[in-house]
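>>> Structure for this input, please:
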Amino acid sequence: MRVYGVVGWKNAGKTGLMERLVTEITGRGFTVSTVKHAHHAFDVDQPGKDSHRHRVAGAHEVLLASANRFALMHEVRDADEPSLADLLTRLSPVDLVLVEGYKRDAHPKIEAHRGETGNALIAPGDPTIRAVASDVALDLDRPVFDLNDTGAIADFILAEVAL
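The predicted structure follows:
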């Protein structure tokens, strides 16, 4: 599977860019899956629900299924956080996996940047960041796209992964 990342600091526009890219790229006929890294404790389950009760009771995995979707919850407990490479092996084959976060991993990435946040760019010190999508003009040694020019960003990513 081809993998491409979207990274950036908090409030840089990563999730909005991811959402627009999924819409744009699937609209072109490609299959896309996503991986989102969360830096904090999160729970997709709700206390009091049967699946939550199963997990709290000690289940290693809980698969919640309906006619519309299924979700597999795997408790890491005392083990190390799984690597991106390990997580990618759990996905069904698709044309492209877009990854939000995992900025320290070696896959190619585009950095989302908003000038109003005041955060420094990650790109200058990271050769895996192949381009930047920003709402302000930047002078860099790699392509810079308007953060809202989803079509051009999608063109760039698809060319990068040879799709």
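>>> When you work out contacts or count neighbours from here on, use the C-alpha atoms and nothing else.
Will do.
>>> separation between the spatially most central residue of the chain and residue 54?
Nearest to the geometric centre of the chain sits residue 100, at 2.1 Å (Cα atoms, centre = their mean). Distance of residue 100 to residue 54, computed by Cα to Cα, to the nearest Å: 29 Å.
>>> Just give me the longest helix of the protein.
As assigned by DSSP state H, the longest helix anywhere in the chain is helix 14-27.
>>> Show me which positions of that one end up buried.
Neighbour-count burial for helix 14-27 flags 14-15, 17-18, 20-22, 24-25 (criterion: 16 or more other Cα atoms under 10 Å).
>>> can you put the residues you listed in TSV and add distance to residue 74?
Formatted as TSV, those follow (distance: Cα to Cα, whole Å):
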residue	distance to residue 74
14	25
15	24
17	28
18	24
20	28
21	28
22	25
24	31
25	29
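>>> rewinding a little: do I have it right that the residue nearest to the centre of the chain meets residue 16?
No. Here residue 100 does not reach residue 16: they are 10.6 Å apart, not a contact under Cα atoms under 8 Å.
>>> three-state assignment of residue 73?
strand (DSSP: H, G, I helix; E, B strand; the rest coil).
>>> Sequence B follows; please return its structure for comparison with A:
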Amino acid sequence: MKLYGVTGWKNAGKTGLMERLVTEITGRGISVSTVKHAHHSFDVDHPGKDSHRHRQAGANEVVLASRNRVAIMQELRDAPEPTLEDLLARMRPVDLVLIEGYKRDRHPKVEAFRAETGNDLIAPGDPTIRAIASDTPMSVDRPVFDLNDTVSIADFILREVGL
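You can find the predicted model right below:
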């Protein structure tokens, strides 16, 4: 599996870019999966539902399966957060895994950047950032794409990974 990331600070446009990239790349007949890192607690089921009740009762892992999808919920309890490598090892093979977040991991990335957030670029101190997708023109030592130019960003990523 080929890996490529989208990184950036909060509200930089990462999720919108990821969504557009998945649509664009899968539209070209390339299989894509995604991994997203969350810095906050999250839940994928709802109080009162059977799967939630199983977790609340103490189950370490709950598998929810139907004809359309499978969800595997694992309660970490006191276990450490799995690494990106651990998560990738659990995934079914696809042509490309797009990774949102995981700034400190060593896979190649595009940095999403919006000037209005007031954050500095991450790229100058991070050689794993191979390009920037920005809402404002800039002069830096790597390619800069318009944040909304999904086709060009997808072309760049696919060239980078050899797809």
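>>> Could you quantify their similarity as a TM-score?
Once superposed, the chains reach a TM-score of 0.99 (TM-score structural alignment, normalised by the length of the first structure), with 163 aligned residues with a Cα RMSD of 0.6 Å.
>>> follow-up on the earlier one: which neighbouring elements make contact with the longest helix of the first structure?
Helix 14-27 of the first structure sits against strand 2-7, strand 32-36, strand 96-100, helix 150-160, with contacts defined as 3 or more Cα pairs under 8 Å, 6 or more residues apart in numbering; DSSP states H and E.
>>> Please repeat the previous calculation with a cut-off of 7 Å.
When contacts are defined as 3 or more Cα pairs under 7 Å, 6 or more residues apart in numbering; DSSP states H and E, helix 14-27 of the first structure packs onto helix 150-160.
>>> The helix it packs on vs the second structure, average distance?
Once fitted to the second structure, helix 150-160 of the first structure is off its aligned match by 0.4 Å on average (mean Cα distance after the TM-score superposition for the first structure).
>>> list the buried ones in that helix?
For helix 150-160 of the first structure, the buried set under the neighbour-count rule, 16+ other Cα under 10 Å, comprises 150, 153-154, 156-158.
>>> cool, stretch 76-85 of the first structure as well?
So, applying 16+ other Cα under 10 Å, stretch 76-85 of the first structure has no buried residues.
>>> Please state the offset of that stretch from the chain centre?
How far stretch 76-85 of the first structure lies from its chain's middle: 17 Å, per Cα atoms, centre = their mean, to the nearest Å.
>>> which bit of the second structure covers that stretch?
The alignment of stretch 76-85 of the first structure onto the second structure (TM-score structural alignment) spans residues 76-85.
>>> Just the terminal-to-terminal distance for the matching stretch.
Stretch 76-85 of the second structure stretches 17 Å from its first residue to its last (Cα to Cα).
>>> and if you look at stretch 115-123 of the second structure?
Terminal-residue distance, stretch 115-123 of the second structure (Cα to Cα): 14 Å.
>>> just stretch 59-73 of the first structure next, same as before
Using Cα to Cα, first and last residues of stretch 59-73 of the first structure are 10 Å apart.
>>> Farthest from the middle of the second structure: give me that residue.
Max distance from the centre of the second structure (Cα atoms, centre = their mean): residue 57, 30.9 Å.
>>> which residues does that residue contact?
With contacts defined as Cα atoms under 7 Å, 6 or more residues apart in numbering, residue 57 of the second structure has no neighbours.
>>> Distance of it relative to residue 22 of the second structure?
36 Å.
>>> my read: residue 135 of the second structure touches residue 149, true?
No. Counting by Cα atoms under 7 Å, residue 135 of the second structure does not reach residue 149; the two are 10.0 Å apart.
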